[in-house]
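In: starting from these lines, generate the structure:
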Amino acid sequence: MDDAALTKLLQPEGWGLLNAMPPYEEKLAMAMSGSLRDKGVDPDLVAAVLTQSRLRTRGREKFGEFADGMLFTPAGLEQATRLSVGAQHAGRFRAAGTQKIADLTCGIGADSMAFAASGLRVLATEIDELTAAIATVNLRHFPEAEVRLGDGLALDLTAEGVDGVYADPARRTSSGKRVFDPRAYEPPLDAVWALRDAVPALGIKVGPGIAHDGLPADAEAQWVSLDGDVVEAGLWFGPLAPDGPGRSALVLVTTPEGVRGHAVPPVTGPDLADAGPLQDYLYEPDGAVIRSGRVATVARELDGHLLDPTIAYVTTAHPRPGYALARGYRVLDVMPFGLKRLRTYLRERDVGRLTIKKRGTAIVPEQLRKQLDLRGSSERTIVCTRVAGAQSVIVVEPLAADHQDG
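Out: Here you go, the predicted model:
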């Protein structure tokens, strides 16, 4: 979408047409396009409306019903923070006493929406003109939020009365390729880190694949998951890190009552745990816990130990109901890995549907499933990993939901 298409979209005809669109279905898009064109609708407007309808449908995963009143760019939606996670960001600034926050790389305005909704005054900057215009639309219901076109790093933060800074640097190239080197972010991470000298309350969203080596010693680095998916990492400085620097994790779980958070407090240096024999229960730590290097914390809390010093599986003699930091399984059987042995074992038990989990092995689950050629009627879960240094298969059954998220 270009500026001309956006202008047409924001006219009463375009806005009304977009808001009247049914949920987007790819198989109906061509017919819908033809029908609108036959009715005399500008072809450029048709294209813009269908694009936004498609993006709104995708956007519901991150924004729920709010997506139906928003505009998006594909790249902006890809990088945008989910509203439930943005609320966590806003909570940090509120708890630190922040009054006015500068969102230096606001994109389509996702985090700025969460900040403004929490009562913070927001100065949102965006260097791309089209994206800034879209952010303005998305923030139209928040009078306490101002969107400004320009380089956020050029702001005079003191003159603007800003006492909190947030940035979400771009982590993809113009062609869409993911960027892993923080020095290649836009703006570069070093340039954003330097702002903590002017405003200590600084938060930065980074990719969850960021390496531990090279993280600033004065930051809390927190990895965040939502319903089992690792969605981001964040660096928090000064009053935004009240528990001090180090690596932490936040596991968010959606429940009927709302999103519940389960935090692992920060720790500096290595977090180690012993390894030992397989016991009656196996736990797979949440991805945010693994990325933050806090698997040992899970082992201690479960009164268990690792299966292997280098593999993120914890085993324990007793289940822990309501434990949200790891997915639990009851161990049913264990055997050395061997294709023929495993095929015979599963066929004898009439297994046709197989969930394959793996860690610390070169096994490719889809390839293994084809090689097993199972045709039974029952279901099993297996874990392919190392036990006492040997490639093994652990047959497990997932613990009931009340053992997980109580």
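
In: drop to CA atoms for contacts and neighbour counts, all remaining ones
Out: Noted.

In: now name the helix or strand holding Q222.
Out: strand 220-226 (DSSP states H and E).

In: now for that strand, which elements pack on it?
Out: Applying 3 or more Cα pairs under 8 Å, 6 or more residues apart in numbering; DSSP states H and E, one finds that strand 220-226 contacts strand 229-236, strand 246-255, strand 258-267, helix 287-291.

In: where do the helices of the chain begin and end?
Out: 3-10, 12-19, 26-38, 43-63, 74-79, 83-95, 110-117, 129-138, 189-193, 287-291, 295-301, 339-348, 365-372 (DSSP state H).

In: contact partners for the residue lying closest to L17 once chain neighbours are set aside?
Out: Leaving aside its chain neighbours, L17 sits nearest to V49 (7.3 Å; criterion: Cα to Cα, 6 or more residues apart in numbering). Residues counted as contacts of V49 (Cα atoms under 8 Å, 6 or more residues apart in numbering) are L9, G14, L17, L18.

In: what separates V49 from V231, distance-wise?
Out: From V49 over to V231 the distance is 29 Å, taken as Cα to Cα, to the nearest Å.

In: now swap in D181 and tell me
Out: Counting by Cα to Cα - D181 and V231 are separated by 18 Å.

In: do the same with Q371
Out: On the measure of Cα to Cα, Q371 and V231 end up 33 Å apart.

In: over to E26?
Out: 26 Å.

In: pick out whichever of these two has more residues nearby.
Out: V231 (19 against 11; other Cα atoms under 10 Å).

In: wait, what's in contact with the more buried one?
Out: Per Cα under 8 Å, 6+ apart, neighbours of V231: P208, V224, S225.

In: distance of the residue nearest in space to the middle of the chain relative to D286?
Out: Nearest to the geometric centre of the chain sits V231, at 1.1 Å (Cα atoms, centre = their mean). V231 is 12 Å from D286, where distance means Cα to Cα.

In: second input sequence below; structure requested for side-by-side comparison:
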Amino acid sequence: MHSSEMAELTALLTPDGLSLLDELGPVVSTADAARAVSRLRAAGHSPDLVSAVVGQAHLRAKATAKFGDFAARMLFTRAGLEQATRLPVAAHHASRMRTAGIARVADLGCGIGGDALAFAAAGLRVDAVDADEVTAAIAAYNLAVFGDTVTVRQGRAEASPLSDVDALWLDPARRTAGHRETRRVGAADYSPPLDWAFEIAQTLPTGIKLGPGHDRDELPAEAETQWVSADGTVVELVVWTGALARDGVRRSALVLRGERAHELTAAADAPDAEVRELGAYLHEPDGAVIRARLVGEVARELEGGMLDPHIAYITGDAALTSPFVQSFRVRETMAANAKAVNAALRAHDIGTIEIKKRGMDVDPAAFRKKLTLRGHASATLFLTRVGTRHLAILADRVRADQV
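Out: Prediction:
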């Protein structure tokens, strides 16, 4: 806990401080922040209060992407916002708890309270704990609206009493000291330690939120592992155990697009689909499907195969699409060099291009600078490897209502 951060928080958590924050409105840019600081200091407010109010106004503006309108009524740390679960994703965590009959959950490592907010809104009682004093105080503020349905305290997850709860939610911290930065860490650097988290998950129904790139070999073999993407970005991996893990499901990919949710489940990694020549369509699987190793399942659903055994592109001739892929109608293929691509762009009157690459050591931004884009049409260019060949594929994005 940093004394400067506690001083700022103490200054902020007063009626005058909170009123000043609400009156200030959003602070989006550096210029907004500079103007706000000058105005508030000129009005005679203390440096701690000005720093806290302007910093919170900026974080609230950034938090809208994760919390929507709720952000305007919440407090944050920068690292806490970075780590926090998006509210639509947290709602799925809460729904799973409710479906499993959970009435009371311990949220160990609650951060600024994103998941606890969703749990409480779903009608669960929540015991929220965070090891950091500043973070726990902010979580208490964010969750105060739920009254005695939620308790928040500072403490270590490993020392928390669990006799009265039905389930656990764990979001092990992956942070350097303080609240300002995050970094990549190994399993031993998590707090609480992952060994402890996986062990306690064998005794109570548990959800453990991890980064989506977590080493699969370190995951408990008997648990359900679920990769989640939101609007095209893979945001988390959750390990579910006990009553929170579904019968017969060991791998799942949950794909959230706007307000719609689609899920693919399987008892194990899906066998790869057969490799086939490029067909009329190219399909790019969602990152959650790739992480969950369910690409073969989607390929068979689309009556397609793999373009290359080591690259996650699906191809086929059937006019089918799926919520688990982005689909493209192939226009033309060529060698993956600027001269050949430019000839195709001229022939098709392409002036706007989206570049995707997989399996090739190429910088799309640098490749774009070599292209001549003077036409009126738009397209997508794939740069990929098929066997030993480097291939460029010019294609058009397909909407689900077009097939």
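
In: coming back round to it: so which of the helices of structure 1 is nearest W236 of structure 1?
Out: Closest to W236 of structure 1 of the helices of structure 1, according to Cα to Cα: helix 83-95, at 9.0 Å.

In: which residues in structure 2 does the closest one align to?
Out: Per the alignment by TM-score structural alignment, helix 83-95 of structure 1 matches residues 87-99 in structure 2.

In: can you list the buried residues in the matching stretch?
Out: By neighbour count on 16 or more other Cα atoms under 10 Å, the buried set for stretch 87-99 of structure 2 is L87, P88, V89, A90, A91, H92, H93, A94, S95, R96, M97, R98.

In: likewise stretch 215-231 of structure 2?
Out: Of the residues in stretch 215-231 of structure 2, those with enough neighbours to count as buried (16+ other Cα under 10 Å) are P220, A223, E224, T225, Q226, W227, V228, S229, A230.

In: I'd like these laid out as CSV, including distance to R73 of structure 2.
Out: CSV is the format used below for the buried residues of stretch 215-231 of structure 2 (distance: Cα to Cα, whole Å):
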residue, distance to R73 of structure 2
P220, 38
A223, 36
E224, 35
T225, 33
Q226, 31
W227, 30
V228, 27
S229, 26
A230, 23
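
In: biggest separation within these, which pair?
Out: P220 and A230 (24.5 Å).

In: contacting residues around P323 of structure 2?
Out: Shown in contact with P323 of structure 2 (Cα under 8 Å, 6+ apart): V255, H262.

In: got it, and R374 of structure 2?
Out: Neighbouring residues of R374 of structure 2 by Cα under 8 Å, 6+ apart: R346, D349, I350, G351.

In: correct me if wrong: the last one contacts L371.
Out: No - using Cα atoms under 8 Å, G351 of structure 2 and L371 do not qualify as a contacting pair, with a distance of 9.8 Å.

In: returning to what we had before: nearest to F66 of structure 1, of the contacts of V231 of structure 1?
Out: Nearest to F66 of structure 1 among the contacts of V231 of structure 1, with distances taken as Cα to Cα, is S225, at 21.2 Å.

In: translate the closest one into the numbering of structure 2.
Out: Residue mapping for S225 of structure 1 onto structure 2 gives S229, with TM-score structural alignment as the criterion.

In: looks like its match contacts G287 (just checking).
Out: Yes - using Cα under 8 Å, S229 of structure 2 makes contact with G287 at a distance of 7.0 Å.

In: residue in structure 2 paired with G152 of structure 1?
Out: Superposed on structure 2 with TM-score structural alignment, G152 of structure 1 falls opposite A157.

In: and for the closest residue to its match other than its chain neighbours, the neighbour number?
Out: Leaving aside its sequence neighbours, A157 of structure 2 sits nearest to L108 (Cα to Cα, 6+ apart; 5.2 Å). Residues near L108 of structure 2, counting by other Cα under 10 Å, number 25.

In: counterpart of L108 of structure 2 over in structure 1?
Out: By TM-score structural alignment, L108 of structure 2 lines up with L104 in structure 1.

In: same question for I290 of structure 2.
Out: Using TM-score structural alignment, the partner of I290 of structure 2 in structure 1 is I290.

In: kind regards, and thank you for your time.
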